[in-house]
Structures are given as structure tokens and as C-alpha cells.
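Engineer: Here you go, sequence then predicted model.
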Amino acid sequence: MSVITSKTKGVFVIAVTPFRHDGTIDPGSIDSMVDFYFEKGADGLTILGMMGEAPKLTLAESLAVARLTLARASGKPVIVGVSAPGLAALGELSGKVMDMGAAGIMVAPPATLRTDEQIINYYRHVIDTVGAETPVVLQDFPLSTGVQISTKTLGVLFTAHPSIVMLKHEDWPGLQKISDIRRAEAQGQRPVSILCGNAGVFLPEEMQRGADGAMTGFAYPEMMVDVVRLMNAGRVEEAHDVFDAYLPLIRYEQQPGLGLAVRKYLLAKRGAISCAAQRRPGIMLSEPAVNEIERLVARQDRRLTFPA
């Protein structure tokens, strides 16, 4: 079983959950989606995240998605989002997916947390619940959760809990947080892996600040793969050239509320999934939106040149 560590690097794509038109899970599209992501160069996957419509799934469905994904991944690392309102549900899902062979779990703080003390106590309870042997990704996404975690509090958590091996960095603006964490590590704080989200909107800058890669969803995962590869090779201008070619689509996919519909439409268009349906409630793309996406794709195809 491949597990994540504080040295994990690369691109872990946040996977969508494929549904049929009737809202049922589509096992065939899970297989094709997993193949698609790895064929485009992903180092691993993260499933049942916020853009994976996890809150719309039953426990049985979450386990089915995890089982199908892990089977298709054939030993490549798969992180499973287990965030839940209560620790009992979080612990049950965590234990079952780790037994299936998950590489680790991802936990976002519940929106009820307001103080540093509450955040510290919450993650202590999480580690007590899932066991100190379970690798944990701490998802820091205040724009969604409403929970502000300071760099100082992150340092307290990393020091107290060695099983928190990775930060999913999605603070915005948050580039300084990456710099501050790396500075603290240079001064003796335990190192952690930092993979960044927000659809890769700041990926080149995040890599320059010391991030280890990306953990986010975008319908063109090869963009993230190429940017990370080129930045690691010191080919900064080429990395920015690749990023710039995709930027109009990244921007369009970042629309609050509409982004998942855009992503699923493009993944279906690219053959990764058979159907762009979301489980209800979900936003459908209008005809003008589809026309705008198609125009952006056509313009992107004319601009793209990939470095060797």
C-alpha cells in the first residue's frame, strides 16, 4: 500500500464523482476517469473532496466510490476526503478506506470552529479518532469553510501530530503562508508536504514560494503536471507560458457555484466521463455558457505549444 508522507510531491488531482443522468454513480466512468487522470501525468488522486460532491453521497456510496477508484488506481496513491460534521462518521469512513488501501485521508475543519484553541482541540480529537498511524492531509480552505487557521496554529498542529503529513493549501491570498511555513521549517519546525488548490490559479507562484505541487481539480490536469515539472526543473518562464495558455479556462472554471458544472462538461467533452451530470441539487450550464466554454477551448487549442 502506497501512503503519503511529509515528502510527497507532485500532482494529486481532485477527482469528480461521475453520475449517470438519473443521479446514480457511474462505475464505468470512474474507471475511465481514473485512467484519464493518470494518463495525463497525475501522481495520485484525491476523491470525495468538496468538488467530488461528497456531502451528497451516503456512506455506502462513498465506500463504493473509494473501492472502485482504488481498484482502478492499481496501487497508485489515492487520498480520501473524510470530512464530516461528527467524528463518529469521520472515523468510520476513515477506518474503512484505509483498510481498502487508501494513501491517507483529508480532513477540513468544520465551520463551527472560531478560535485557535478550538482548531487545535478539533484536530487532536481527529487524530485520536482515526489513529496516529493514519496519514492526514489538513485542508486549509477558509473561503469555503470560513475557518481561518494561522501559520502559528498550523505550526502547533504539525508539531503535536506527526501524522499530519500534508497541508492542502487553499488560503487566498495565501502565498505568504507558504513562505512563512518554509521559513519556520528552516528554523527547526517539522517539515510537511504542501500541495496547493484553488484550481491552480496561483500554481506558478506557489511553486516559487516552496510548494511541493498541486492538489486540485481542473479539466486539463496536464497543465498542472507540466507547470510543476517545469518549475522543478528551473524552467520558470516556460512554466508560466504553459500556465498562461490555460488561464482563460481556469478563470472561467473558478466561478463560484458554476465551476463544477464547467469542469464536468469539459471532462465529458474530453472523454474522461460519459455524462456531465451532477447529483441534485446542482447547477446546469445554459446555452450561452456552453458557447463561451467552447470558444475558450478553441482559442486554447490554437495557443498551446508544449515544452519538451
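Structural biologist: Thanks, I have it.
Engineer: switch to C-alpha atoms for all contacts and neighbour counts from now on
Structural biologist: Will do.
Engineer: in the helix or strand encompassing Tyr123, what counts as buried?
Structural biologist: Using DSSP states H and E, Tyr123 falls within helix 116-130. The neighbour-count check on helix 116-130 (16 or more other C-alpha atoms under 10 Å) flags Asp116, Ile119, Ile120, Tyr122, Tyr123, Val126, Ile127, Thr129, Val130 as buried.
Engineer: Let me have those residues in JSON lines, adding distance to Pro77 as columns.
Structural biologist: Listed next are the buried residues of helix 116-130 as JSON lines, based on distance: C-alpha to C-alpha, whole Å:
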{"residue": "Asp116", "distance to Pro77": "32"}
{"residue": "Ile119", "distance to Pro77": "28"}
{"residue": "Ile120", "distance to Pro77": "28"}
{"residue": "Tyr122", "distance to Pro77": "26"}
{"residue": "Tyr123", "distance to Pro77": "23"}
{"residue": "Val126", "distance to Pro77": "22"}
{"residue": "Ile127", "distance to Pro77": "21"}
{"residue": "Thr129", "distance to Pro77": "22"}
{"residue": "Val130", "distance to Pro77": "19"}
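Engineer: Kindly indicate which of those residues lies nearest Ser163.
Structural biologist: Ser163 lies nearest to Ile127 out of those, by C-alpha to C-alpha, at 7.9 Å.
Engineer: Next up, the contacts around that closest one.
Structural biologist: His161, Ser163 (C-alpha atoms under 8 Å, 6 or more residues apart in numbering).
Engineer: That one and Val227, how far apart?
Structural biologist: The spacing between Ile127 and Val227, counted by C-alpha to C-alpha, to the nearest Å, is 34 Å.
Engineer: structure B:
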Amino acid sequence: MFSGCFVALVTPMLPDGEIDYKGLEQLVDLHLQHGTDGLVIMGTTAEAATISLSEQSDVIARVAGQVSGQIPVLAGNGSNATAEGVARTRELDKLAIDGFLTVTPFYNKPMQKGMLAHYQQVAAATQKPVLLYNVPGRTGVDLLPETVAELAMTDNIVGIKEATGSLTRLSDLQRCCPGDFLLFSGDDASGLNFMRAGGHGVISVTANVAPAQMSRLCKLALSGHFAEAEQLDQSLQGLHHQLFIESNPIPVKWALQRMGVMTSDFMRLPLTQLEPIHHQIIEQALQQAGLVA
């Protein structure tokens, strides 16, 4: 169903805070041309928390229309309120998307039974595939393998983006979940080892700035060509780590502007532009990856 390199796409913005639709179109074209296997729109990296639902719907509809079935498009539909998550899912379900990426409820810190009920209700609001998204570092809760296994019994919950960076967690998920349950890494730095251990791909921040390299890395890993994949991954490790030197997507937007891919690295408050002290660090990571001279 889904595999390989999915990019957690940034949302280009103009200096006045409006969405840069021309820049967005160019960004999507870049991924279509460089082999990205799928797009995740309006997730954390897209700054969904500061973008209204009507704006999100507009962005997702435009991207889906531009892609026109060439690669899968997944929409972020996460919320920390279950009723809002259900309503959001029903609204976005009207669009020509291929599925959803649903982050765990954030800030509320629900128990496992609360997350179980939350996901069951959100998944019931659509017939499209749903990928769970576990990122404890941002949400404050950890969706445990036993809960994932129970959710995997829901017909349209087809996989998970697991961003703990733990290969032990991957093996626990493999032990608990059905063999056809999709396992995506949400941690670029350990993504290669995740795929080596049986994962199906990566939902990647690094792919924003290195789409061709990340696409090739995933293809090599999933076809068992690990020696070549390791060599490529080494050149990207600086990006994997330094793109999180400040809160995502602050560094990746700066990198895209530095590369000339985007005209602005603007973000809506409370996110702010990359601190000058970090510019050279990201620059060196881009050089190591061969993306700037």
C-alpha cells in the first residue's frame, strides 16, 4: 500500500504570513521529479498548529490536484480533542487524498485507553487508510505497542509512523502487530537501521532538502543493498541531526531558503527564524550532503 520515502512537507509562507501557493507548487514538483514516494501534508513539519482548517483544506486540495494520483498524498488530521479530530477527518475526507496521518493527542496526556478510544473514533470517521503517529518528544504521551496492536484490528488503521528512534520499539511492534501492518520510521537518523530491521520506509524531514538522496536511500535499503545505503546515509547524518538543532521546521525552512528552493523561511508565531549562531552548522550539514557548494 505505502512504502519508501514519504516527505513530511513544509508549508512555504510569504513574509506577511500568508501561504506561498506558488512556492508550494514548486516544492511539490521538486518531489515529483526527484522520486519521493509520497507526501504528508499538514503534519507537524507543515506547522499545522498555526494554520486554520480552511487553509489546511485549501493546501491539501491544491496538492492533491497537482499530484493527480502520481504518488500517495496523506493528510495530517491530528487533534488533542477527539470530537475535533473526528470533525477534521470528516472535512478532509472529502478531498482527493489517499489516507491520513493521525498524531497522538497532545498536551492532554491521555492514558492508553483514552488514546485507544480516540483513534477508534477518528478512524471510524473515514474509510480511507489511517497511519498512527507516535512522537512522544512532542506530544508528551507514548502510544505503546500493545495499544497499537489493538488498534491494528481496526480495518482502516493500516500502520504507524514511529518516531521514538528506538529499534527495540520496532521489534516490539513487529511482535505485537499483524505482518501486513505498515511500520514507518519518523526518525531520519535511525531510519536506515529501521528499514534494515524490517521497517517499510521513512516519513522524513530530511527529504525536504534532499529528496533524491532520501528516495534513493529508501529504495536501496528496501531492496537489501545496505552497503550502498550506508554510504549514502553517512553523507546525510549531519542533516538528520542538525535539522533538529532548533524546533522543527525552523532549521529545514532555513536550509530550503539557503538552497534557493524557497524564497522565504518565514514561520507563523510562536515559531521564529533560525538563530544566526546556527546558520553555519546547517550550512556545514548541507555541504556534507553535497547540496550546496
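Structural biologist: Alright, I've got the coordinates. This structure is a prediction, so every number in the text was calculated from the model and none was measured.
Engineer: now for the buried residues of helix 116-130 of the first structure, which pair is the farthest apart?
Structural biologist: The largest separation in the buried residues of helix 116-130 of the first structure, counting by C-alpha to C-alpha, is between Asp116 and Val130 at 21.4 Å.
Engineer: ok, for Lys7 of the first structure, nearest residue in space, not its chain neighbours?
Structural biologist: Nearest residue to Lys7 of the first structure in three dimensions, chain neighbours excluded: Ser193, at 5.6 Å (C-alpha to C-alpha, 6 or more residues apart in numbering).
Engineer: what's the neighbour count on that neighbour?
Structural biologist: By the other C-alpha atoms under 10 Å criterion, the neighbourhood of Ser193 of the first structure contains 23 residues.
Engineer: again, but for Thr50 of the second structure
Structural biologist: As a burial measure, Thr50 of the second structure scores 13 neighbours (other C-alpha under 10 Å).
Engineer: The first structure: which residue goes with that one?
Structural biologist: Aligned by TM-score structural alignment, Thr50 of the second structure pairs with Lys56 of the first structure.
Engineer: So the closest residue to its match other than its chain neighbours, which state does it fall into?
Structural biologist: Using C-alpha to C-alpha, 6+ apart and skipping the chain neighbours, the partner closest in space to Lys56 of the first structure is Arg279 (7.0 Å). For Arg279 of the first structure, the assignment made with DSSP: H, G, I helix; E, B strand; the rest coil gives coil.
Engineer: residues contacting Arg279 of the first structure?
Structural biologist: Arg279 of the first structure makes contact with Phe19, Gly23, Thr24, Glu53, Lys56 under the criterion C-alpha under 8 Å, 6+ apart.
Engineer: Out of those residues, give me the one that has the most neighbours.
Structural biologist: That'd be Phe19 among the contacts of Arg279 of the first structure, by other C-alpha under 10 Å, with 21 neighbours.
Engineer: Surely Asp116 of the second structure touches Leu151?
Structural biologist: If you look again at residue 116 of the second structure, you'll see it is Leu, not Asp. Yes. Under the criterion of C-alpha atoms under 8 Å, Leu116 of the second structure makes contact with Leu151 at 6.8 Å.
Engineer: hmm, back to that, of the contacts of Arg279 of the first structure, just say which sits nearest to Ala71 of the first structure.
Structural biologist: Of all the contacts of Arg279 of the first structure, Phe19 has the smallest distance to Ala71 of the first structure: 18.3 Å, by C-alpha to C-alpha.
Engineer: what do we get in the second structure for the closest one?
Structural biologist: Residue pairing (TM-score structural alignment): Phe19 of the first structure is matched to Met13 of the second structure.
Engineer: isn't that match right next to Lys22, touching?
Structural biologist: No. Counting by C-alpha under 8 Å, Met13 of the second structure stays clear of Lys22, with 9.9 Å between them.
Engineer: Quick one: list the elements packing against the helix ranked longest in the second structure.
Structural biologist: What stands out as the longest helix in the second structure, according to DSSP state H, is helix 226-242. Packing contacts for helix 226-242 of the second structure, counted by 3 or more C-alpha pairs under 8 Å, 6 or more residues apart in numbering; DSSP states H and E, involve helix 191-196, helix 211-222, helix 279-288.
Engineer: To Thr263 of the second structure, which of these lies closest?
Structural biologist: Closest among those, using C-alpha to C-alpha: helix 279-288, at 16.5 Å.
Engineer: what residues does the closest one touch?
Structural biologist: Contacts for helix 279-288 of the second structure (C-alpha under 8 Å, 6+ apart): Ser235, Leu236, Gly238, Leu239, Gln242, Leu243, Pro251, Ala255, Val292, Ala293.
Engineer: at 6 Å instead, please
Structural biologist: Contacts with helix 279-288 of the second structure, where a contact means C-alpha atoms under 6 Å, 6 or more residues apart in numbering, come from Ser235, Gly238, Leu239, Val292.
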